[in-house]
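Asker: Generate coordinates for the sequence data below:
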Amino acid sequence: MNEMRPPVVMVFAGHDPCGGAGIQADIETLTSLGCHPCTVITALTAQDTHCVRDFQPVSVTFMVEQARAVLEDVRVDAFKIGMTASVEIIEAIHTLLQDYAGIPVVFDPVMAAGGGGALSKENLIEAFTDLLIPVTTVITPNSLEAKLICSDADSLDACAQQLMALGAGYVLVTGGHDKSPEIINRLWGHRQFLEEYKQKRLPGDFHGTGCTLSSALAGYIAHGASVAGAVREAQAYTAKAIHNSRRLGMGQLIPDRLAWSSKAR
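Answerer: Reported below is the predicted structural model:
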């Protein structure tokens, strides 16, 4: 019996039946990085590599049962929050996190799938700002999400400052949805801009990149990395997964989060 304990990351996210995003992306990423994922399903979705067709939030009571069963048995080293689906689910996650204060939280504030399709039937922004952002260690919005959450901000720097004023420790704004030749991700922390990261934009559209990056970030933090170090490592890991993406359907490419395990690569 191997007595070595891997870092444990609890993930709150939705189920993607095509296996490209959501819980499946989280599991592949965290397992690849030597973590043990404990997954709490927030919603069931009907989606393919093109878009989300429909979704159904799980019962809040049952979601809490999922989380409590694990939290009362296993020591969790980090939380990752993805699709939340409803205000009631956000309220329940907030209550759970209050009971486990001190554990790092990575929050990916998804409101729509990368290929299109809403992931909530209600406006979640107020619940994000009141309940989740104040307990977040690192929030990872793409540039569109940052502007939606901070609708009165006139720049990404203003968005980041507003998110930190709401309580987020660090803000990583990603540029994957922009149209620039390079992907530019930017990190803020301690109420100031910290670093900018650039990488070549590959042709094509990809499914689950935000899930991959935020889960990798949670995984590296669970391993004990600093936030800045975890951000750098998570971006390198995500870039490799994207570089090795595969066309499994007729829509977006799916990153290969286990590319390192193939001798052919």
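
Asker: can we go C-alpha only for contacts and neighbour counts from here?
Answerer: OK.

Asker: Tell me where this protein has strands.
Answerer: Using DSSP state E, the strands of the chain run over 8-15, 36-47, 52-57, 78-81, 105-107, 138-139, 170-173, 182-189, 192-200.

Asker: Now the second one, please; I'll put the structures next to each other:
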Amino acid sequence: MTPDPSPSGTTPDTTAEAPAPACVLAFNVNDPTGAGGTGGDVATITAMGAHPLPVVTGVLMRDTAEVFDQHVLEPDAVVEQARSILEDVTTAAFKVGFLGSAEVVGAVAEILSDYPDVPLVAYLPSLAWMGDDEQQAYVDAFRELVLPATEVLVGNHKTLTDFLLPDWDSERPPSARELAVAAAEHGARHVLVTGIMLSAKGPQQFIDNVLASPQGALTGEKFELFETAFVGAGDTLSAALAALLASGADLHAAVGEALSFLDQSLDAGFRPGMGNVVPDRFFWALPPAEDDEGDGGEPTTETAPEEPKNVSRRVH
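Answerer: Below is the predicted model:
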């Protein structure tokens, strides 16, 4: 009789498990367009090589053109989602998107306070669709409770100006550094400001996207402005940055790579409905375009002109 090589009678597993990718816990609403919200976070974080842990904070009623309304979850439901996965999985970064209500902001902030060493990327979208009182309560809570835990606050120049410097009355717009100083007063270490309008050069208009601290601008990218409206760009940029930080990238390098990823996602964007264009986060997975064939069935020597590099659409 051949002796059992395994004392327990089971077959030993000689295959070592592959190391897990860095995990990013993303708090966000469900966006049925898939452009932003949890769907956008999952697509972006996955495309960046990290693993998403999506925590739903509410449900948007919207299409690719506009937001109509929302359904907010109870804070306890949000907390239970997050605590359940945090007790099981090591999280390397947090991403905060739209949280729905001031009450949920408070609940999420309490969770974040238990993980002060985990980098947080917070994104503030435009909330113009909300009622005035509801919007004010939300931004007040976000400013006082989320910013103290934030490594990088991401947002459009106008949105961040209204949020951080609501009484700004100068004829010139505030600089990224001035926004960073205002954010630092509430505890945020950096701001990543998108959509800063630059002077036109000939017929072309350019925008700047700048990472800044209270000491000044640190890095960024300038892109050509096209009059094409997108939905989900801000969620894409912030989720990409969170995934890169989770994977151990230096902040400066992570910002450059996240902006490049956004640029290419927008360049490959598509219009699934009758509204705005959605970023394609998996542009890199598309097969190369086949050469056009001439009348004789042979590939022609003429090719379409190359798209200019580092050309981006408007970042919202």
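
Asker: Post the TM-score for the overlay when you can.
Answerer: Here the TM-score for the pair of chains, by TM-score structural alignment, normalised by the length of the first structure, is 0.93; 262 aligned residues with a Cα RMSD of 2.0 Å.

Asker: how about the strands of the first structure in JSON lines, adding mean neighbour count?
Answerer: As requested, these are arranged in JSON lines below (neighbours: other Cα atoms under 10 Å):
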{"stretch": "strand 8-15", "mean neighbour count": "26"}
{"stretch": "strand 36-47", "mean neighbour count": "22"}
{"stretch": "strand 52-57", "mean neighbour count": "17"}
{"stretch": "strand 78-81", "mean neighbour count": "26"}
{"stretch": "strand 105-107", "mean neighbour count": "28"}
{"stretch": "strand 138-139", "mean neighbour count": "28"}
{"stretch": "strand 170-173", "mean neighbour count": "26"}
{"stretch": "strand 182-189", "mean neighbour count": "20"}
{"stretch": "strand 192-200", "mean neighbour count": "13"}
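
Asker: Adding distance to N244 of the first structure, write these out as CSV.
Answerer: Shown next, in CSV, are the strands of the first structure (distance: least, Cα to Cα, whole Å):
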stretch, distance to N244 of the first structure
strand 8-15, 23
strand 36-47, 22
strand 52-57, 23
strand 78-81, 24
strand 105-107, 25
strand 138-139, 26
strand 170-173, 23
strand 182-189, 17
strand 192-200, 14
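
Asker: Tell me how far stretch 14-25 of the first structure lies from the chain's centre.
Answerer: Mean C-alpha position of stretch 14-25 of the first structure versus that of the full chain (Cα atoms, centre = their mean, to the nearest Å) differs by 12 Å.

Asker: Please work out which residues of the second structure line up with it.
Answerer: Counterpart in the second structure of stretch 14-25 of the first structure, with TM-score structural alignment as the criterion, is residues 29-40.

Asker: which outside residues touch the matching stretch?
Answerer: Judged by Cα atoms under 8 Å, 6 or more residues apart in numbering, the contacts made with stretch 29-40 of the second structure from elsewhere in the structure are 26-28, 54-64, 97-100, 231-236, 278-279.

Asker: what about 6 Å?
Answerer: Contacts made with stretch 29-40 of the second structure from outside it, assessed by Cα atoms under 6 Å, 6 or more residues apart in numbering, are listed as 28, 56-60, 232, 235, 278.

Asker: which pair in those residues spans the largest distance?
Answerer: T57 and V278 (21.8 Å; Cα to Cα).

Asker: what does L259 of the second structure align to in the first structure?
Answerer: Under the alignment (TM-score structural alignment), L259 of the second structure pairs with Q235 of the first structure.

Asker: my bad, T90 of the second structure
Answerer: Alignment note (TM-score structural alignment): T90 of the second structure maps to R75 of the first structure.

Asker: Which residues are in contact with the nearest residue to G220 of the second structure once chain neighbours are set aside?
Answerer: Distances taken as Cα to Cα, 6 or more residues apart in numbering place V210 nearest to G220 of the second structure, at 4.3 Å, with adjacent residues excluded. If you count contacts by Cα under 6 Å, 6+ apart, V210 of the second structure has them with 192-193, 219-220.
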